[in-house]
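Asker: Predicted model follows, preceded by the sequence.
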Amino acid sequence: MTLRRLCGIFLLQSLCQSFFTPCDGGNILVLPLEGSHWINMEVMLEGLHGRGHNLTVMRASTSWYIKERPDLYTSITVEVNEDIEVVFSSLISEHVRLQREGGSTISFLKLTMYFLSIQSRAHSLFADGLSRTIEDKNMVKRLIDSKFDLVLTDPAIGSGLLLAKYLKLPVVLNVRWITTGEGHFAIAPSPLSYIPALGSGLTDKMTLFQRIKNFFFLCLAMFPGKFISEPIYEAVCEKYIEGGCDVTSLLQEADIWLFRSDFVFDFPRPTMPNVVYIGGFQCKPANPLQQELEEFVQSAGEHGVIIMTLGTFVDSLPKEVAEEIASVFAKMPQKVIWRHKGERPSTLGNNTLIVDWMPQKDLLGHPQTKVFVAHGGTNGIQEAIYYGVPVLGIPLFFDQFDNLVRLQARGAGKILQLADINGHNFEVALKEVLLQDSYRENMQRLSRLHRDQPITPMDKAIFWVEYVMRHKGAAHLRTEAYKMSWFSYYSVDVVLFLLTVVTVLLLSVMVLLRSLCCRNRRKLKDKQN
């Protein structure tokens, strides 16, 4: 073995040892969210479990995604009054139906009001579960006796933050969105001149009128948090937390933000020392497909495969949309794998395989996959970037439109609005993404940038969780800005003080000059007399 090789091995070993400082198995309380949020949280838990940490997951009694996993974590089940799956499924179905109406102002208002009702009902459901937990003395005793090192939670709901405050534990956030919208707006300086607000559809390059639009959309984005979600959690704070609290302050008090994004995908912006970017942490090399699915994929030959899924919350599209999409797929030379649980479209072609579930990551990592038709969820977008597959996006709700705007701005994807879809424009858009080499080239460039990191996002996430356990928090990385009033934060008091001083000085000078003038006049008058 050469000296150069020995030096290389020694250097690599030293780097690994310095990065992964030994940490005794910790005790972590986890408060996750359902659906796709749970999928990436479970991946993180598998990584932490592999490092020897003890995990306890709080789940609702009606949870449909968060299952009992004694091999991975201990479960604490909280009784809730409503079936979470039924609540979300019915709300999302109605939201999709209203979005399909599209176009008119009345439809937009209906869609907005229904979206607000989704938020209100969901936050009320989780706040009620938190109240039940705190009022259960046996449950509280069990949580205290467990001597947890920290709380790991998804702040898209506020219950994890409130429970951590109640138990006086450090907090690590597995975060992309918070109760009031985009996470950065709660913790980092966010100039609206180049940072697009949620739902604006803008990039970091804006004209004057786009900046005006951006300001308007930020006001709209702040409304649900200030008037819907925050009052729900503030009621819990006032009842159970000594001295009260609010969700925004609890977010700003969090020790570490594990942010499910990076600046390959997102637009560059100011950030904070305790924000750690782990975009794509759930991605890893694809596994081989099952034999039957592999045979179907290989049968596509040189044309390749198109895959389509709309995520965990949406099983099917409105019937007329599904029929249009199926008819377009039937014309394509590619094979198609489509996750669709609704009524089987009558226009379905022999080249299309309908499935209830698909191994999304393994299909995206297959060399035969040419295009990903998706709703634009964070997980799917990050996986598409990792594997270098261009996206035809059909955003439905939440952050999906904003995610797809970022891909489209980089030339790696194209957006079709659900309200506008018909056979013709879906076919044109699909062929554009398939046949124009620029889409795949741009996405593969993003993939190379994303993969070119000194350490994987998963290893980075585990390191910072263990860092908080080792040091009993990370208060030294938190800004003190959240303790300041708004007028102090924006130096309004400083400006007012300086204006007052300048005003007093000017008035003093004016009074002095006036006095001197009056004195001179009197002297002149006395001489004349």
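Answerer: Nice, thanks for sending it over.

Asker: C-alpha from now on. contacts and neighbour counts both.
Answerer: Will do.

Asker: residues near the closest residue to residue 276 other than its chain neighbours, how many?
Answerer: Closest residue in space to residue 276, ignoring its immediate chain neighbours: residue 258 at 5.0 Å, by Cα to Cα, 6 or more residues apart in numbering. A count of neighbours around residue 258, defined by other Cα atoms under 10 Å, yields 25.

Asker: Checking residue 258 next. Helix, strand or coil?
Answerer: When states are read from DSSP: H, G, I helix; E, B strand; the rest coil, the local structure at residue 258 comes out as strand.

Asker: try it against this one:
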Amino acid sequence: MGSISGLSLLLLVVCLTSPSVLGGKILVFPIDGSHWINMDLLIQGLHAGGHEVTVVRTATSWYIKENAPHYRSITVTLPEAMNMEEQDFFANLLTNILTIQREGGSFISTAKWYWEMLGALSEIHQQAGQLVTEIFENKTLMQNMRDTQFDVVLIDPGVPVGVLVAHELKLPTVFNVRWITSGEGHAVVAPSPTSYVPVAGHVVSDKMTFGQRVQNTIQYVFNMFIDRFIVCPHYDRLVDRYFGPDVNFYHLLQGADIWLIRVDFVFEFPRPTMPNIAYIGGFQCKPSKPLSSELEEFVESSGEHGFILMSLGTLVKSLPVEITSEIAAAFAQIPQKVIWRHAGERPNNLGNNTLLLNWLPQNDLLGHPKIKAFVAHGGTNGIYESIYHGVPIVGMPLLFDQAENVLRLEIQGVAKVVDVTKLTRQNFLEAVQEVLHNPSYRNNMKGLSALHRDKPMHPLDTALYWIEFVMRHKGAAHLRTESYKMPWYAYHSVDVTCCLLAVLLMLIIIVVRLMRFLCFRLCRRRKPKQE
């Protein structure tokens, strides 16, 4: 009886001192498309940990389903579908951009490219503002959110709708982030010297020449211009309307308690960081599972040559047929089998060695022992899965950050990059053959894989720990600097510098006048003696 009581007491002590959070309530604001894939993994992990998860979605959401076993949803109906939720939006955007880029690097074509991108960006955030309005104007919905008594809001701040809702509900926030309104997430929360930290949109390494540093600074100013005058006005109007002039939208954005940044420095260039940043790059990576019998049979038929995987991610289902036909013609000339995720018009010149699929188990194929290379667009999900499994890449960047991503891989000798606007069957074939036959690509990627896997805790466990940390402690204010509330001249110590320069100038003036005075007195004393 005594031993049972002792065991009960021990279990009670363990339960009381355990760092876990039992039955927490989490409100989630995700972004559709590929961003949802990794957010959904976090939600599954939180659900498995006993938490109740509520996901805010729109009625026209592309990937985010209304009913799921691991979360409940709040569905908001908008007057029209958001661009990001239209499956043809990114395909049309890519087609237009490729057309513009093929016209050459003239000022007119560059201006067209930026006009296309900035117009799409502004419209996405304008539609996101409508979502905020629909939520705030629905008094019943807002009251239900308050009555639920959520513990934390988990947000993908690429479209920062949830930041405003979290402020209204007075809840701590955790960001699941790589990109934010002004570019890469670090630019908002951590010091980002333009001397060695490449700015989003500038495809260079961290070892910049003088000219590249000039371009980096100009790109930084341009990004700030876009953020302040293209993106933020949509949210500033909402903040003024619902919170008044004393609340600053950018301060709300910078005031998140924890930033779960989807970066691993095996891939990213070294840079300054902050104590409220946790790195979870590659948290979606996991060991591969057996393939279906049909796929396994196709893969095994490759024999000693192995196979190549090609996928352009979730946003862009296919390239224009004139490009895919060149790719197909190149694939037809190699002995390897090819598994190609392709949903568009069937390309010409397709060889018997190539299998087209609408969907494929990417992680399981990348983990198969017969895989030789991965032809990819450079999205971070695919990149980290390739690093995890040690598979070299033929990079074909299409949109957004993809050119910067594949550059980082190329610098480390694990990828060969092809410009899709100049792609021919010959240069594509040469790139594929170089990755296949030059062992340095695979060896270098195996080295990255070993570094990426060598961690004290899996990145997914790191993410779940910090979300629960914020729930346990009702925030993480002790890790968050308040420097973002300082005026720019104080943050950069312009006022201190001016003060010190003024004091120095005064000292110089005093010393100069004193010396002139002494010289004058000395001259007056010497004059009578000379007479």
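Answerer: Sure, I can see it. Worth saying up front: this structure is predicted, and the values here are computed from it rather than measured.

Asker: Now the TM-score, please.
Answerer: For these two chains in superposition, a TM-score of 0.93 is obtained (TM-score structural alignment, normalised by the length of structure 1); 514 aligned residues with a Cα RMSD of 2.1 Å.

Asker: if we can go back for a sec, list the contacts for the aligned partner of the residue nearest to residue 276 of structure 1 in structure 2?
Answerer: Alignment of residue 258 of structure 1 against structure 2 is given by TM-score structural alignment, with residue 260 as its counterpart. Applying Cα atoms under 8 Å, 6 or more residues apart in numbering to residue 260 of structure 2 gives the contacts 174, 175, 176, 177, 277, 278, 279, 280, 463.

Asker: so stretch 343-357 of structure 2 corresponds to what in structure 1?
Answerer: Using TM-score structural alignment, stretch 343-357 of structure 2 pairs with 341-355 in structure 1.

Asker: Give me the distance between the two termini of that stretch.
Answerer: Here the two ends of stretch 341-355 of structure 1 are set 7 Å apart, with distance taken as Cα to Cα, to the nearest Å.

Asker: try stretch 136-155 of structure 2
Answerer: Taking Cα to Cα, stretch 136-155 of structure 2 runs 17 Å from one end to the other.

Asker: picking that back up, of the contacts of residue 260 of structure 2, which are still contacts in structure 1?
Answerer: When the contacts of residue 260 of structure 2 are mapped onto structure 1 and checked using both residues aligned by TM-score structural alignment, their matches' Cα atoms under 8 Å, the preserved contacts are 174, 175, 176, 177, 277, 278, 279, 280, 463.

Asker: and which of those residues is nearest to residue 139 of structure 2?
Answerer: Of all those, the one with the least separation from residue 139 of structure 2 (Cα to Cα) is residue 174, at 24.9 Å.

Asker: Now do the same contact list for the counterpart of the closest one in structure 1.
Answerer: Aligned counterpart of residue 174 of structure 2 in structure 1: residue 172 (TM-score structural alignment). Shown here is residue 172 of structure 1, whose contacts under the criterion Cα under 8 Å, 6+ apart are 150, 151, 152, 153, 254, 255, 256, 257, 258, 465, 468.

Asker: In strands only, show me those.
Answerer: Mapping the contacts of residue 172 of structure 1 onto strands (DSSP state E) picks out 150, 151, 152, 153, 256, 257, 258.

Asker: Okay, the last one and residue 55 of structure 1: tell me how far apart.
Answerer: Distance of residue 258 of structure 1 to residue 55 of structure 1, given as Cα to Cα: 18 Å.

Asker: swap in the third one?
Answerer: From residue 152 of structure 1 across to residue 55 of structure 1, the span is 10 Å (Cα to Cα).

Asker: And for the first one?
Answerer: Residue 150 of structure 1 sits 10 Å away from residue 55 of structure 1, going by Cα to Cα.

Asker: Please say which of those two ends up with more neighbours.
Answerer: Between residue 150 of structure 1 and residue 55, counted using other Cα under 10 Å, residue 150 has the larger neighbour count: 25 against 22.

Asker: For the counterpart of residue 26 of structure 1 in structure 2, grab the count of nearby residues.
Answerer: Using TM-score structural alignment as the criterion, residue 26 of structure 1 maps onto residue 24 of structure 2. Counted with other Cα under 10 Å, the burial measure for residue 24 of structure 2 works out to 20 neighbours.

Asker: looking at it, residue 24 of structure 2 is touching residue 54, isn't it?
Answerer: No. The pair formed by residue 24 of structure 2 and residue 54 falls short of the contact definition of Cα atoms under 8 Å, at 11.1 Å.

Asker: Map residue 212 of structure 2 across to structure 1 for me.
Answerer: When the two structures are superposed using TM-score structural alignment, residue 212 of structure 2 falls opposite residue 210 in structure 1.

Asker: correct me, but its match touches residue 203?
Answerer: No. With contact defined as Cα under 8 Å, residue 210 of structure 1 does not reach residue 203; the gap is 9.5 Å.

Asker: ok so, going back, can you pull the residues that touch both of residue 150 and residue 55 of structure 1?
Answerer: Listed as contacting both residue 150 of structure 1 and residue 55 by Cα under 8 Å, 6+ apart are 27, 28, 29.

Asker: Kindly supply the ChimeraX command isolating those of these that are buried.
Answerer: To isolate the buried ones among these in ChimeraX, judged by 16 or more other Cα atoms under 10 Å, type:
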select :27,28,29
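
Asker: Which of the shared contacts of residue 150 and residue 55 of structure 1 fall in strands?
Answerer: With strands taken from DSSP E, the overlap with these comprises 27, 28, 29.

Asker: distance of the aligned partner of residue 455 of structure 2 in structure 1 from residue 447 of structure 1?
Answerer: With TM-score structural alignment as the criterion, residue 455 of structure 2 lines up with residue 453 in structure 1. Shown here: residue 453 of structure 1 relative to residue 447 of structure 1, a distance of 11 Å by Cα to Cα.

Asker: returning to that earlier point: and the ones in strands among the shared contacts of residue 150 and residue 55 of structure 1 as TSV, adding distance to residue 355 of structure 1?
Answerer: Written out in TSV, the entries for these read as follows (distance: Cα to Cα, whole Å):
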residue	distance to residue 355 of structure 1
27	39
28	36
29	35
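
Asker: out of these, which one sits closest to residue 245 of structure 1?
Answerer: Ranked by distance to residue 245 of structure 1 (Cα to Cα), these are led by residue 29 at 20.9 Å.

Asker: was I right about the closest one contacting residue 152?
Answerer: Yes. Counting by Cα under 8 Å, a contact exists between residue 29 of structure 1 and residue 152, whose distance comes to 6.2 Å.
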